[in-house]
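Participant: Sequence isn't available, so here's the structure alone:
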C-alpha cells in the first residue's frame, strides 16, 4: 500500500472535493499511469499538431521559432520550453491559423520541419539538432524529460563546469549504495523542495530501466529528503530483470541523470505572466520584445483556453543576472501593463546564479 501526505501549492490541507475526486479518479485509472518510455500516452490528436524541438540553446531561439511558425500560417496554442546545460528542448502545439484545427498536409509539414531544423542547426556544430512533427498527446513534462535524457544533457561540457566549491553548493546530493545482503540498490537524494520533484526523479528512474519497489519522502522544511531503496520486501530499486546496479560507471551515470532531472525542473530567473486575448503571432511579438530588450528565456509555458492565453516566462539578462527594474517597466509599457504581470521583483533575485548555459533560448 502506498501512502501520500499532500498539500496544495500553498501548503494547506486539500479540502476541495472536486480536486479530491479528480485525484481519486486519476489514481484508479490504470491508463493514466505510463510504465515505460514506449507507453507514455500515445493518443492521436485531431485538435492540434505537436512540434518537438531539440538543439543548442542560444539567444533568440524561441523568438525565431515562433516567427517562422507565424509566417507559415500556424497559431501556437500550447507549449513548453526548457533550457539546461547548453541545450534547449521544446514541445509546441500548433493549429492552422485559418481553420483552428490540426495541420495534416504532408507537404506543408515537411516544409515546416525543414525550416525549423535549419534554425536549430545554424548554431549546433557539435551535437545534432532534432525536429519532429507528430499528432500524439503525451504528458509534456514526462516527454521533455525523455527528450533531454536521450540527448544526454546530463553530460557537462568542459567550458560549462563550475568550480568544486560552486558545484557542491548548487547541485543536489545523490548517493547510491548496494546492500550486499539484499539484491537492491539504495538511492538517497537530498535537494531543495519544489513542485514535481518526486515525479521528476521517479520518472527518470523508470525511463532508465529501473523499478522502484518502495520509497520514503520527507519534504518538511525547505529541503526535500528522498529515500528510494529496496529489499525483497521494502525500499529498493532494481533493473527490470531483478538485478541491482553492478558497476561504478552505472552508478555514476544514474547520479548524473538524477541531478539533471532535478535541475531541469528548476525555474530560474524573473517570472513574467502574460494574460490576454489570443491571436496569431502573439508569442512571436512578445518574445521579439523580450529579445530586443536583451532578455533571454530560461523557461516558458504557453497555455490557451477559451480564446485567452496564460503564458509564463522566466527571464534573465544576457549575462544570466537579474533583470533591471527599468527594463521590466519598459517591457510592460511595450506589451501592456494590464496584460503583463511581474511575479516577484527584480530585487528578489539579488544573487546571480552561475550559468548552466552561456546562452539562453530567448
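Facilitator: That came through, no problem. Remember, it's a predicted structure, so these values are computed and weren't measured experimentally. Residues are numbered from 1 along each chain as shown.
Participant: For the rest of this, base every contact and every neighbour count on C-alpha atoms.
Facilitator: Will do.
Participant: So which residues of the protein form helices?
Facilitator: Using DSSP state H, the helices of the chain run over 17-28, 61-71, 106-121, 140-150, 164-170, 197-207, 248-264, 282-292, 325-335.
Participant: any chance of these in CSV, plus mean neighbour count?
Facilitator: Converted to CSV, the helices of the chain look like this (neighbours: other C-alpha atoms under 10 Å):
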stretch, mean neighbour count
helix 17-28, 11
helix 61-71, 20
helix 106-121, 16
helix 140-150, 19
helix 164-170, 11
helix 197-207, 19
helix 248-264, 19
helix 282-292, 20
helix 325-335, 15
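Participant: for those helices, which one sits closest to residue 45?
Facilitator: Nearest of these to residue 45, taken as C-alpha to C-alpha: helix 140-150 at 14.0 Å.
Participant: can you list the helices of the chain in CSV and add distance to residue 178?
Facilitator: Shown next, in CSV, are the helices of the chain (distance: least, C-alpha to C-alpha, whole Å):
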stretch, distance to residue 178
helix 17-28, 31
helix 61-71, 43
helix 106-121, 42
helix 140-150, 24
helix 164-170, 23
helix 197-207, 16
helix 248-264, 10
helix 282-292, 48
helix 325-335, 51
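Participant: Select, out of the ones you listed, the one closest to residue 89.
Facilitator: For residue 89, the closest of the helices of the chain is helix 140-150, at 6.8 Å, according to C-alpha to C-alpha.
Participant: The structure to be compared is supplied as follows:
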C-alpha cells in the first residue's frame, strides 16, 4: 500500500487477489470511522488493485501521522492474513469461530452472544431484556436493526454474578429456551425466526457484518420492490449485462452516508458475486456506485432475469437497513443490571417502537443510542416520555431529529451543514455511467502497480 499527501487522503492497495479481499479492505477503513469518498477497483486476473480516497468523519484531510501509519499497518496485515472478522458462511459460521478459540488467550476473551432474527413487533426487545434480567444475565452491549417488518439483533451477555462468558452448557440451554419462547409467542406457523446463544471470540466478530448476514438470511429484501416504493429512501439499482466480457453491470444511486460502500459490498459477498471492476464516487449528498461482477458459483453464463431482480432487491435492502427512522435518543449513564430492560419498558409502555439500537459499555458507563417512533411511524415524541426515560437512566439524555434524508456530508462539500435532498431530486438526475472514468483512472494508476504476493 502507498499513500499520497493530498486532500482527501489516497490509499492504494496492491496485492495478490483472493476471495473476500475487497470486503476486508473496506471493513478496515470503515472500522476506523473513515469516510470513503471515491474508490477505483480492479481485480481481473490474479492480482488486486484498489484506490481509496478517504477523509475523517468531518470530511477533513488525515493529518495524524500515527493514524496514517496505523491505517497502512492494518491494510497490510489484512492483505496478508487471509481472513476477515465475521465473514463466515451462514451454515458453518459458529464452527469457524470455535476453531479459532483454541488457545488460553482466546478463551479468556470469549463472549456469550445472543443472535436473534425474525418478525419485528413492538416491545420485542423489552421482553427479551426483561427475561435476561430474570435469568440473572447482564447485557454488555446490544445492536439491533429493523427493516421491512424484520428485525435482527446481537446482544452480548455475561453472568450477573461474575464477569465472563456463560460456559455451563445446561445454563446456556436454559437461557436459549426461554428466549426462544419469547420470540415464538407472537410468531405465526412456519414464520422465519432464529434464536441462538453462541460463544464468540472478542475481536474476531464483526457485529454489523453479522447483522447483514442475519437480515439477508431472514429475507428482509422480499418486500423492497423494484419500483422504489415510498420509504425506499431514493435508492435506485439498475442491473444490466456486458455480453462481450460476461459481466453483470450494476449501477446504484442513493443518498450518500458513512459505511455505504461497506453495506453494498457485504451483500455482494453474501450473494457470492465477485467484483472485478468498480468505481464509486459522491456528488454532494448523492452517491454513485458502478460494479462489474460475476457470480462465483455459476459457470454457465449470465444469471436469469429472476436472479437479476433478486440482486436488485438485495442491494436496495442492504442500503436501507442502516437508515435510521425516528427520533434518536442518546443516553450516557452509570451501567447497572437491568438498565436495558428498564429503558425499553418505558418506551413500550408509552406506545413507542424501537427501530434501531446501538448500546455498549465505556468503562463503568453505558452509552449509545435508541431510535424510536410512535405507533403511526412519526418521530415526534411526547417530551414527558423522554423525561421518564431520563429519570429511569439517571444520566444524560440528548435527542436528535433523524430524518432518513438527512445525511452526513461527504468530503466534497461543507462538513458544517446537513443537506436535505428529496427522493424526487435523485430521480430527476440522469444515471451517469462511471465506466469511462473507471477505465481511464485504472489505466493511469496501473503503470505504478505491480503484482505483490501476500505473505
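Facilitator: Yep, it's here. Remember, it's a predicted structure, so these values are computed and weren't measured experimentally.
Participant: Chain neighbours aside, what residue packs nearest to residue 310 of the first structure?
Facilitator: Distances taken as C-alpha to C-alpha, 6 or more residues apart in numbering put residue 275 closest to residue 310 of the first structure, at 4.7 Å, once the chain neighbours are dropped.
Participant: which residues touch the one you found?
Facilitator: Contacts for residue 275 of the first structure (C-alpha atoms under 8 Å, 6 or more residues apart in numbering) come out as 308-311, 339-340.
Participant: re earlier: out of the helices of the first structure, nearest to residue 241 of the first structure?
Facilitator: Closest of the helices of the first structure to residue 241 of the first structure is helix 197-207, at 12.9 Å (criterion: C-alpha to C-alpha).
Participant: by contact count, what packs against the closest one?
Facilitator: helix 140-150, strand 210-212, helix 248-264 (3 or more C-alpha pairs under 8 Å, 6 or more residues apart in numbering; DSSP states H and E).
Participant: give me the stretch of the second structure that the second one matches.
Facilitator: Following TM-score structural alignment, the aligned partner range for strand 210-212 of the first structure in the second structure is 273-275.
Participant: Over to the longest one?
Facilitator: Following TM-score structural alignment, the partner segment of helix 248-264 of the first structure in the second structure covers residues 305-321.
Participant: Now do the spatially most central residue of the first structure against residue 111 of the first structure, distance only.
Facilitator: In the first structure, the centroid-proximal residue (C-alpha atoms, centre = their mean) is residue 82; its distance is 4.7 Å. Distance of residue 82 of the first structure to residue 111 of the first structure, computed by C-alpha to C-alpha, to the nearest Å: 25 Å.
Participant: From one end of stretch 36-54 of the second structure to the other, what's the distance?
Facilitator: End-to-end distance for stretch 36-54 of the second structure, by C-alpha to C-alpha: 5 Å.
Participant: Only the buried residues of it, if you could.
Facilitator: Neighbour counts using 16 or more other C-alpha atoms under 10 Å place 36-43, 47-54 of stretch 36-54 of the second structure among the buried residues.
Participant: still on that earlier bit, could you flag which of the contacts of residue 275 of the first structure are buried?
Facilitator: Among the contacts of residue 275 of the first structure, the ones that count as buried by 16+ other C-alpha under 10 Å are 309-311, 340.
Participant: Residue 251 of the second structure maps to what in the first structure?
Facilitator: In the first structure, residue 251 of the second structure lines up with residue 188, judged by TM-score structural alignment.
Participant: number of nearby residues for that match?
Facilitator: Residue 188 of the first structure has 18 neighbours, counted by other C-alpha atoms under 10 Å.
Participant: Verify the stated contact: it with residue 172.
Facilitator: No: contact criterion C-alpha atoms under 8 Å: residue 188 of the first structure and residue 172 do not qualify, at 10.5 Å.
Participant: Quick one: map the residue nearest to residue 310 of the first structure onto the second structure.
Facilitator: Under the alignment (TM-score structural alignment), residue 275 of the first structure pairs with residue 332 in the second structure.
Participant: Residue 226 of the first structure now?
Facilitator: Under TM-score structural alignment, residue 226 of the first structure pairs with residue 289 in the second structure.
Participant: before we move on, the earlier item: in CSV: the contacts of residue 275 of the first structure, plus distance to residue 205 of the first structure.
Facilitator: Output for those, formatted as CSV (distance: C-alpha to C-alpha, whole Å):
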residue, distance to residue 205 of the first structure
308, 37
309, 34
310, 32
311, 30
339, 40
340, 38
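Participant: ok so, going back, mind checking which of the helices of the first structure is nearest residue 237 of the first structure?
Facilitator: Of all the helices of the first structure, helix 197-207 sits nearest to residue 237 of the first structure, with 8.6 Å by C-alpha to C-alpha.
Participant: how far apart are the closest one and its match in the second structure?
Facilitator: Compared with the second structure after fitting, helix 197-207 of the first structure deviates on average by 0.8 Å (mean C-alpha distance after the TM-score superposition for the first structure).
Participant: Now tell me what touches that helix from outside.
Facilitator: Everything outside helix 197-207 of the first structure that qualifies as a contact, by C-alpha under 8 Å, 6+ apart, is 35-37, 142, 145-146, 211-212, 226, 257-258, 261-262, 265.
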